[in-house]
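Asks: The amino acid sequence is not available; the structure is as follows:
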């Protein structure tokens, strides 16, 4: 199989093969074969991972390249530094004549121009034709004293930025559901929201689609409707009561949403003030996170997270997120107590 096994694994492998009379190929097929219950196998998982890695590699190669500035780190013939190909592949006759096949780009280009080191003179015909084409290809190349560097060809001014990478990743990889990263809430909450938008949370409907049998499909929070992402966060009786309280607390009219995208679009358009939008984001996302935690608590530990704790958890977590992550808010203990009282009375104008 081309794998280097630890000596202990090699011993176990040989013992199992001898005792059961199977070949290496049969052994690996036994490990990777799909079982009778129809659950996805390791082979399928590995294939899926390999496909994603190949896609990511293709994208990174398209986005990022190494730019020859000083030519010190580039091999003239073997590195892909011009034209999208290796010169040794396209100009194979000239490469055969090269006396130093590992020469650097800086070795071939000096202040006086291009300098060559052939084993013999170039002959007419195919060799002369390739040399003419090579000369026209590299004629415009210039070097300086700077170091070679990585450049992001798909970014403005070839300069890497996290925000630019996220936009490209959303456009080229994720596609229909771009990322929405809110820096005023913890990273795990951002990942939770992304999974919710993709409908990848382990609610009961999704678990059933993935082969988890013998589960009650009724909502874990209210036991009335079928549990899916929309029901948990917007249509469940508990969720509607919580959103009604949030409307009274914020003193604004909340719409009736049926999707995560609808909620996020509403948050971005309801206020013109950036500080109010940030505050509303933290509160709404805290509400979603708390509803999910309450749902999980009803399943795994009903006595730990009670219904009466939902509102307090939303109020406290959203305030903690903003006071710790919003740069305009820097609180000492006295300010914290004062802002906390303001937060309870009027959260959209308190920070």
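Replies: Received, thanks. Note that the structure is predicted; figures quoted are calculated from it, not measured.
Asks: For the rest of this, base every contact and every neighbour count on C-alpha atoms.
Replies: Will do.
Asks: Counting neighbours, what do you get for residue 86?
Replies: Here the neighbour count serves as a burial measure; for residue 86 (other Cα atoms under 10 Å) it reads 17.
Asks: Next: residue 289.
Replies: The number of residues packed around residue 289, counting by other Cα under 10 Å, is 20.
Asks: likewise the one 10 residues further on?
Replies: The burial metric for residue 299, expressed as a neighbour count using other Cα under 10 Å, is 10.
Asks: Can you tell me how far the residue nearest to residue 221 when sequence neighbours are not counted is from residue 193?
Replies: Across the structure, with Cα to Cα, 6 or more residues apart in numbering as the measure, the residue nearest residue 221 apart from its sequence neighbours is residue 295 (5.4 Å). Residue 295 sits at a distance of 15 Å from residue 193 (criterion: Cα to Cα, to the nearest Å).
Asks: another structure for you, compare them:
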């Protein structure tokens, strides 16, 4: 006997009861061991990428797609940070104020004159522009006036014709954005100011470590890397 919370015979519940009875009548129990099967794959095994494609197919009309490269050279923590930065979800002063956090000021801790939102910290601030200019010059790339994080990720994802060099440039750009963010946190929380040139040196060392430890064997030495990151 079912313990109904309300009488299913009333008009408002009768249609739902009918659907429930029909669904139960369609159930056929079979002998054997129960198993789960994913209808998205041919072999019945669940895969995240197939679910992601299915979701994209359902929302292609109104969803804005941005390019994030999930490559093995870049630690997952850094890629996740870039993904959140593109969506404006990292804890900038403006984002924190929207969440109800009381701050002394929302001005940028570097240039003071700008409001500290995500794209200002990582791209538009003169401090970030100086770092970006030096990194592009080191990579032998003509100067580009980026306006937001998404423009940088899209540029790296579509740059050049060599997949190996494109992957390395992606690692450099992601390392650059991460290092600019770290420098901002050092200024605020540790009262430690790192010059743009110091951040550039940190980027070169950080990405060299990624490529050497997480990438291909026979990678170039430190001197060659400092000369040109695409020399090997």
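Replies: Now that the structure is in, tell me what you want to look at. As the structure is a prediction and not an experimental result, all values here were calculated from the model.
Asks: Any idea which residue is closest to the centre of structure 2?
Replies: The centre of structure 2 sits closest to residue 83, judged by Cα atoms, centre = their mean, with a distance of 1.5 Å.
Asks: check which helix or strand covers that residue.
Replies: Secondary structure from DSSP states H and E places residue 83 of structure 2 in helix 76-86.
Asks: That helix vs structure 1, average offset?
Replies: Here the mean offset of helix 76-86 of structure 2 against structure 1 after fitting is 0.9 Å, by mean Cα distance after the TM-score superposition for structure 1.
Asks: Give the aligned range of that helix in structure 1.
Replies: On the basis of TM-score structural alignment, helix 76-86 of structure 2 is assigned to residues 187-197 in structure 1.
Asks: tell me how far that stretch is from the chain's mean position?
Replies: 12 Å (Cα atoms, centre = their mean, to the nearest Å).
Asks: Stretch 179-191 of structure 1 now?
Replies: With Cα atoms, centre = their mean as the basis, stretch 179-191 of structure 1 stands 12 Å off its chain's centre.
Asks: what do you get for stretch 223-232 of structure 2?
Replies: With Cα atoms, centre = their mean, you get 27 Å for stretch 223-232 of structure 2.
Asks: what does stretch 169-179 of structure 1 give?
Replies: On Cα atoms, centre = their mean, the centre of stretch 169-179 of structure 1 falls 9 Å from the chain's centre.
Asks: Where in structure 1 does the helix ranked longest in structure 2 fall?
Replies: In terms of residue count, the longest helix belonging to structure 2 (DSSP state H) is helix 163-189. Across structure 1, the stretch matching helix 163-189 of structure 2 (TM-score structural alignment) is residues 274-300.
Asks: ok, how many other residues are close to whatever residue of structure 2 lines up with residue 241 of structure 1?
Replies: Pairing criterion TM-score structural alignment: the partner of residue 241 of structure 1 within structure 2 is identified as residue 130. Other residues near residue 130 of structure 2 number 17, with proximity taken as other Cα under 10 Å.
Asks: returning to what we had before: which helices and strands does the longest helix of structure 2 pack with?
Replies: Packing partners of helix 163-189 of structure 2 (3 or more Cα pairs under 8 Å, 6 or more residues apart in numbering; DSSP states H and E): helix 76-86, helix 126-139, helix 149-158, helix 196-214.
Asks: quick one: buried residues of stretch 246-257 of structure 1?
Replies: For stretch 246-257 of structure 1, a neighbour-count test (16 or more other Cα atoms under 10 Å) marks 246, 249-250, 254 as buried.
Asks: Wait, the residue nearest to residue 221 of structure 1 touches residue 220, no?
Replies: Yes - under the criterion of Cα atoms under 8 Å, residue 295 of structure 1 lies in contact with residue 220, with a separation of 5.9 Å.
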